[in-house]
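Chemist: no FASTA, just this:
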């Protein structure tokens, strides 16, 4: 099996940016930030999560499981950690996980450019969701209803993952 690589953008950030006390890369004042975004699918539905007002970025906005690539780990490994942390879903509940592409976008409110590494996660069954403090609500929705909830950037990501 091929060794999963750490993206160059993460290696560069690790060298040049400050770190939190726990060793994670601090993107707070960075102009660019890489993130992993996981699109959870069970049959014909996708999981969306409403961000808590306690989070620093995009509070109260609907989106997907996501997190900064703030450690020297492969994207897939970091994504699986975020999945477990944000939803309680573990590896044995996953039917398949596939990298679907990369999407670059700008957050005007943060004045930051993001590189989103996108993954489709298909589940074996519809799981119980155990939300972390980062989210306050979740919904399983039909893909055609996504535009009622998601920002334009999240919809663009969804088009890449589920064209």
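Modeler: That came through, no problem. This is a predicted model, so every value here is computed, not measured.

Chemist: only C-alpha atoms for contact and neighbour calcs from this point on.
Modeler: Will do.

Chemist: in this protein, which spans are helices?
Modeler: Using DSSP state H, the helices of the chain run over 8-16, 75-87, 152-161.

Chemist: included below, for side-by-side comparison, is a second structure:
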């Protein structure tokens, strides 16, 4: 009999600049999906709202401050099951416009960034259901 999946709430934030979105390649130092492409993401801490966690993750992972960001929309949380990890991710998606993409400086959680046309997301080996998560907040 399969063990029930552990539910974990996370934010995934897409940063947009001039009709391109930022994707980040996860480093070997993170706990899951090493080497996969993703948005800015992280666990929602117990005492924090999803909205607040989105800003926290963006600042930690890209060095951008609130004044560098404009929230375009947040999407409906998306359940994504990963039997292999034993996790049911509840992904809270966000789309932000950024004013200056040259200000993005990544931390240890990522090893590479790309600015891509959102329609090209299928060309990358991403974390599970990144395309569906993006579709919650970005209409091509």
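Modeler: Sure, I can see it. Please read these numbers as outputs of a predicted model, since none were measured by experiment.

Chemist: out of the helices of the first structure, deepest packed?
Modeler: Mean neighbours per residue, mean count of other CA atoms under 10 Å, is largest over the helices of the first structure for helix 75-87, with a mean of 19.

Chemist: pretty sure residue 127 of the second structure sits against residue 26.
Modeler: No. Applying CA atoms under 8 Å as the test, residue 127 of the second structure and residue 26 come out as separate, 9.2 Å apart.

Chemist: which one's more surrounded, those two?
Modeler: Taking other CA atoms under 10 Å, residue 127 of the second structure and residue 26 do not tie; residue 26 has more neighbours (25 against 17).

Chemist: residues contacting the spatially most central residue of the first structure?
Modeler: Nearest to the mean C-alpha position of the first structure, counting by CA atoms, centre = their mean, stands residue 66 at 1.8 Å. Residues in contact with residue 66 of the first structure (CA atoms under 8 Å, 6 or more residues apart in numbering) are 35, 36, 37, 38, 79, 82, 83.

Chemist: could you export the helices of the first structure as CSV, including distance to residue 129 of the first structure?
Modeler: Formatted as CSV, the helices of the first structure follow (distance: least, CA to CA, whole Å):
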stretch, distance to residue 129 of the first structure
helix 8-16, 29
helix 75-87, 5
helix 152-161, 21
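
Chemist: for residue 11 of the second structure, see how far away residue 135 of the second structure is.
Modeler: Residue 135 of the second structure sits 15 Å away from residue 11 of the second structure, going by CA to CA, to the nearest Å.

Chemist: coming back round to it: and of the helices of the first structure, who's closest to residue 144 of the first structure?
Modeler: helix 152-161 (10.6 Å; CA to CA).

Chemist: ok, average deviation of the closest one from the second structure?
Modeler: Comparing helix 152-161 of the first structure with its match in the second structure after superposition yields a mean distance of 1.4 Å (mean CA distance after the TM-score superposition for the first structure).

Chemist: corresponding residues in the first structure for stretch 100-118 of the second structure?
Modeler: Mapped onto the first structure using TM-score structural alignment, stretch 100-118 of the second structure spans residues 125-143.

Chemist: flag every buried residue along the matching stretch.
Modeler: Within stretch 125-143 of the first structure, the residues that count as buried by 16 or more other CA atoms under 10 Å are 131, 134, 135, 138, 141.

Chemist: how much space between the first one and residue 67 of the first structure?
Modeler: As for residue 131 of the first structure, its distance to residue 67 of the first structure is 14 Å (criterion: CA to CA).

Chemist: ranges for the strands of the second structure?
Modeler: 6-17, 20-26, 37-38, 40-43, 69-74, 78-82, 87-98, 110-116 (DSSP state E).
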